[in-house]
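Engineer: below are the sequence and a predicted model; questions follow.
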Amino acid sequence: MRKIARTGIALSLVIGFSLSAGGAAQAERERDRRAQGGTKEDGITAGVSRVRITGGSSKGGGNTVQLTPANPGWKAPACWYEPKTSPKELKEKIESAKPKKWKPAKKTGTIFDDLNETHNNLADGLSKQVVRLYEDYYQTDKYKNYNMAKQGKGMFWEGVKNPRRKDDPEADKCSRHAYWVDEGDPAPKNVPLAVSPKVLAEYAYEELPIPRTEISLNPEGKQTVNLDTWVWADKGKFKPVSVTASLDNPAMSATTTAKPVSLTLEPGTDEARTFPASGKCKLGEPYSAGRKDETPPCGVRYLRATSGNGAYPLKATLTWEISWTSTDGPGGELPAGSFSTTHDVTVREIQSVVRD
């Protein structure tokens, strides 16, 4: 049985939109609102960004993680509009989306031959309608001949998706038609989510090369009831890291920096004390000989031994402050972020014999 060809035909327009032909009713809806731009219901989705991420390195090598923002309601933008397509590129790509002449395969004598031919004829007809609507919009309805007279004097701005949030429904918000902006002019104020240094900084937040939280303990291995355990993070590994998000035209960039500021300990049992009492300390200090009588600046004291093969889940959370600077001003602060790891700690109790 021959598979029906071109099921769910889709036109890819390099203006950054992907148009799915779902039926004649959809073409009618597109015709009615062609001057207002696309919507999620039209099947229009944002394209690929030209924003570049550069710089940034981590002592953790490839073992990097993403921070959890301290503000649970905050997220980097799922999409935005940016300058992407010239008049010439737009024209070429819309015209290249026109369906090619379909040639039916050799008949095999099955009912699927007729169904296949009918389907493809309808799909080609619908595809032509959709492309024609876009041609009309950029040739006569909104612009004149794709703004070819302004070639080199500006760009069409298009919706693009944050690659980390491309499946998020929020990414469908940037689905209006590409719109023209003259070179040197800002994006229209009535267009939300136009790219800006702050948008770039927020996008860079998710690209920071944060090393996985790791801690050192002294004593190492099994701990002892009522004996202080020193805890610290390696200051040579946990240093400020930065990345820069940038566009070439118009020239725009933002550098986002993360700085480790505190280590928070949760012993995993109420039968323990932390140092300091809040459990929140700086990155801690490595234990060294001669400090056994000192209270650890960052640590824990277990008051009860673990039983059998059990262990206490010692949770260590490293918090990072996030800030940004840009080519367009001083920048500002973004929500702090954190990453946690858990270490299984076994605690023993040393028995002593008292003789009369």
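Structural biologist: Structure's in. What do you need? Numbering: from 1, shown residues only.
Engineer: from now on I want contacts and neighbour counts done on CA atoms only, so please keep to that.
Structural biologist: OK.
Engineer: number of nearby residues for D328?
Structural biologist: 12 (other C-alpha atoms under 10 Å).
Engineer: does it really touch L200, like I thought?
Structural biologist: No. With contacts counted by C-alpha atoms under 8 Å, D328 stays clear of L200, the gap being 11.6 Å.
Engineer: what's the single longest strand in this structure?
Structural biologist: In the chain, with assignment by DSSP state E, the single longest strand is strand 329-345.
Engineer: find residues that contact each of D328 and L200.
Structural biologist: Shared contacts of D328 and L200, defined by C-alpha atoms under 8 Å, 6 or more residues apart in numbering, are absent.
Engineer: next one: A258 from S326, what distance?
Structural biologist: 15 Å (C-alpha to C-alpha, to the nearest Å).
Engineer: just give the nearest non-adjacent residue to P69, would you?
Structural biologist: G337 (4.2 Å; C-alpha to C-alpha, 6 or more residues apart in numbering).
Engineer: what about E30, which SS state?
Structural biologist: helix (DSSP: H, G, I helix; E, B strand; the rest coil).
Engineer: nearest residue to it other than its sequence neighbours?
Structural biologist: D42 (7.0 Å).
Engineer: isn't that neighbour up against A25?
Structural biologist: No. Contact criterion C-alpha under 8 Å: D42 and A25 do not qualify, at 10.5 Å.
Engineer: more neighbours: which of the two?
Structural biologist: D42 (18 against 11).
Engineer: as a check, name the ranges of all strands in the stretch 201-350 of the chain.
Structural biologist: Here the stretch 201-350 of the chain has its strands, by DSSP state E, counting those that start in this stretch, at 210-211, 216-218, 223-224, 228-232, 241-247, 252-266, 272-275, 280-281, 299-302, 312-326, 329-345, 347-348.
Engineer: what comes into contact with the third one?
Structural biologist: This means strand 223-224. T229, Y302, A305, V345, T346, V347, R348, E349, I350.
Engineer: of those residues, which is the most crowded?
Structural biologist: Most surrounded of the contacts of strand 223-224: other C-alpha under 10 Å gives Y302, at 26 neighbours.
Engineer: another structure for you, compare them:
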Amino acid sequence: MRRPFIVSTMCGTLILLAGAPALAADPIATDSHGTKGPDRRIGAVAKVRYTSSGGPAKGGTITSVDPNWTPPPCWYAPEWKATEFRDFRNRLYFTARHDPDAPDGALKDMSDENRSYAEDDYNIDKEKDGMWWGAQFSPDATVAEQAKCNKPPFWVENGETPDVPNVISPEILAGLAYKQITVPGTKVSLAPGGASKVNLPTWAWLDKGEFKPVSVTAELDAGPLHIEATTTAKPVSLTIKPGTDDAELLPASGTCEINDDGSIGEPYAKGKAGRTPPCGVVYERSSGQGTYDLRATATWEITWEGTGGAQGTLPNGEYGNDQPVKVEEIQSVNR
């Protein structure tokens, strides 16, 4: 089966070709290329590696509360030594030449590109002085997002930072690490036990230790370049939605702040029936034969720090779960 791949031309447009097997990239794998392009295994040393600290064995990834922010879809990073780049370009041309589905003009564009690179013999005489940089793409980047990094491969001397947009940086790595953060689920404890009762408080809480900071470090090593960033998610609150409009939230905002010990809310115990819980809900109508879907969503504050003392913040993240809640009327006893 033919699979599409994308290459950039000297004029900066994107040419769609078919035929070469694309490398699939696991979003948590050590190779972050996700390149929808020809086999880049010749060289291709720009690998972003991820390590996690404090994350749960099971959970889910956070979603930004800012709908206008997404993790970086593409970036430029060191990929090839000079001889590796020459071999890659030759292989790319060979693939296109033997692809009957290649668009008109694609072969000529590649030939012109290779001729331009060959004028300086692909900088092979500078093999130890620098590297060829190329565009890298997030595995789920759309074609439109990939167009943001349509600059052809370019040569960069060791120790220099190219003056082009989307060059790999601690901030970009922080955004990539954000995408890898896994946080625990938010199934809350509810009490009193059994079905909740109409017009009586249902206590909700999460024990301490269940929610603690989670960090992911993204780092890149390519030749003499080492760059990294650690993104940390810190739990700050839990928001409850009762699953029905016929309910009163406690507190009224539905947002329960995290306690100093890392717990949320307060566990129910005998003797507390007459008290108002710091985190909970009062259902005002029975759920009948069914249940209400109570949703508990944790909010995580996101900060990062990286190479050279760089640091900053990213939009808060959210992750939540639904859980069924049976609500019954209080049974009266006639004597």
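Structural biologist: Here it is on my side, so go on. For clarity, every value in this text was computed on a predicted model and none was experimentally measured.
Engineer: what TM-score do we get after superposing?
Structural biologist: The TM-score (TM-score structural alignment, normalised by the length of structure 2) is 0.81; 302 aligned residues with a C-alpha RMSD of 2.9 Å.
Engineer: re earlier: show me what contacts the residue nearest to E30 of structure 1?
Structural biologist: Applying C-alpha under 8 Å, 6+ apart, the residues contacting D42 of structure 1 are L19, S20, Q26, R29, E30.
Engineer: now those in JSON lines, with distance to I322 of structure 1 and neighbour count?
Structural biologist: Output for the contacts of D42 of structure 1, formatted as JSON lines (distance: C-alpha to C-alpha, whole Å; neighbours: other C-alpha atoms under 10 Å):
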{"residue": "L19", "distance to I322 of structure 1": "38", "neighbour count": "19"}
{"residue": "S20", "distance to I322 of structure 1": "40", "neighbour count": "18"}
{"residue": "Q26", "distance to I322 of structure 1": "45", "neighbour count": "17"}
{"residue": "R29", "distance to I322 of structure 1": "45", "neighbour count": "13"}
{"residue": "E30", "distance to I322 of structure 1": "43", "neighbour count": "21"}
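Engineer: dump those residues into a markdown table; add distance to P240 of structure 1 as well.
Structural biologist: Shown next, in a markdown table, are those (distance: C-alpha to C-alpha, whole Å):
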| residue | distance to P240 of structure 1 |
| --- | --- |
| L19 | 43 |
| S20 | 45 |
| Q26 | 51 |
| R29 | 51 |
| E30 | 49 |
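Engineer: nearest to K282 of structure 1 among the residues you listed?
Structural biologist: L19 (52.6 Å; C-alpha to C-alpha).
Engineer: in structure 2, which residue is closest to the centre?
Structural biologist: K179 (1.3 Å; C-alpha atoms, centre = their mean).
Engineer: can you pull out the strands in the stretch 51-200 of structure 1?
Structural biologist: 52-54, 64-65, 68-69, 79-85, 154-161, 179-182.
Engineer: just give me the match in structure 1 for I240 of structure 2.
Structural biologist: I240 of structure 2 maps onto L265 of structure 1 when the alignment is built from TM-score structural alignment.
Engineer: what about that match, neighbour count?
Structural biologist: Residues near L265 of structure 1, counting by other C-alpha under 10 Å: 24.
Engineer: pretty sure it is touching L318, no?
Structural biologist: No. If you go by C-alpha under 8 Å, L265 of structure 1 and L318 don't touch, sitting 9.2 Å apart.
Engineer: just to revisit the earlier point, what's the closest of the strands of the stretch 201-350 of structure 1 to R176 of structure 1?
Structural biologist: Using C-alpha to C-alpha, the strands of the stretch 201-350 of structure 1 put strand 241-247 closest to R176 of structure 1, at 21.2 Å.
Engineer: quick check: that closest one aligns to which part of structure 2?
Structural biologist: Under TM-score structural alignment, strand 241-247 of structure 1 corresponds to residues 214-220 of structure 2.
Engineer: mean per-residue distance, that stretch versus structure 1.
Structural biologist: Mean deviation of stretch 214-220 of structure 2 relative to structure 1 after superposition (mean C-alpha distance after the TM-score superposition for structure 1): 0.6 Å.
Engineer: residues contacting that stretch, please?
Structural biologist: Counting by C-alpha under 8 Å, 6+ apart, stretch 214-220 of structure 2 makes contact with 46-55, 173-174, 176-178, 180-183, 226-234, all of which sit outside it.
Engineer: and these, which are buried?
Structural biologist: When the contacts of stretch 214-220 of structure 2 are checked for burial by 16 or more other C-alpha atoms under 10 Å, the buried set is 46-50, 52, 54-55, 173-174, 176-178, 180-183, 227-234.
Engineer: T291 of structure 2 pairs with which position in structure 1?
Structural biologist: Alignment note (TM-score structural alignment): T291 of structure 2 maps to A311 of structure 1.
Engineer: excluding chain neighbours, give the residue nearest to its match in space.
Structural biologist: A311 of structure 1 sits nearest to T346 (C-alpha to C-alpha, 6+ apart), 4.7 Å away.
Engineer: could you find the counterpart of that neighbour in structure 2?
Structural biologist: Per TM-score structural alignment, T346 of structure 1 is aligned with K326.
Engineer: so who does that match touch?
Structural biologist: A195, S196, S286, S287, G290, T291, Y292 are the contacts of K326 of structure 2 under C-alpha under 8 Å, 6+ apart.
Engineer: what's around the corresponding residue of structure 2 for A277 of structure 1, how many residues?
Structural biologist: The alignment partner of A277 of structure 1 in structure 2, by TM-score structural alignment, is A252. Using other C-alpha under 10 Å, A252 of structure 2 has 11 other residues around it.
Engineer: how far away is A252 of structure 2 from F137 of structure 2?
Structural biologist: Distance from A252 of structure 2 to F137 of structure 2, by C-alpha to C-alpha: 44 Å.
Engineer: now do H226 of structure 2
Structural biologist: Taken as C-alpha to C-alpha, the span from H226 of structure 2 to F137 of structure 2 is 19 Å.
Engineer: what of P153 of structure 2?
Structural biologist: 14 Å.
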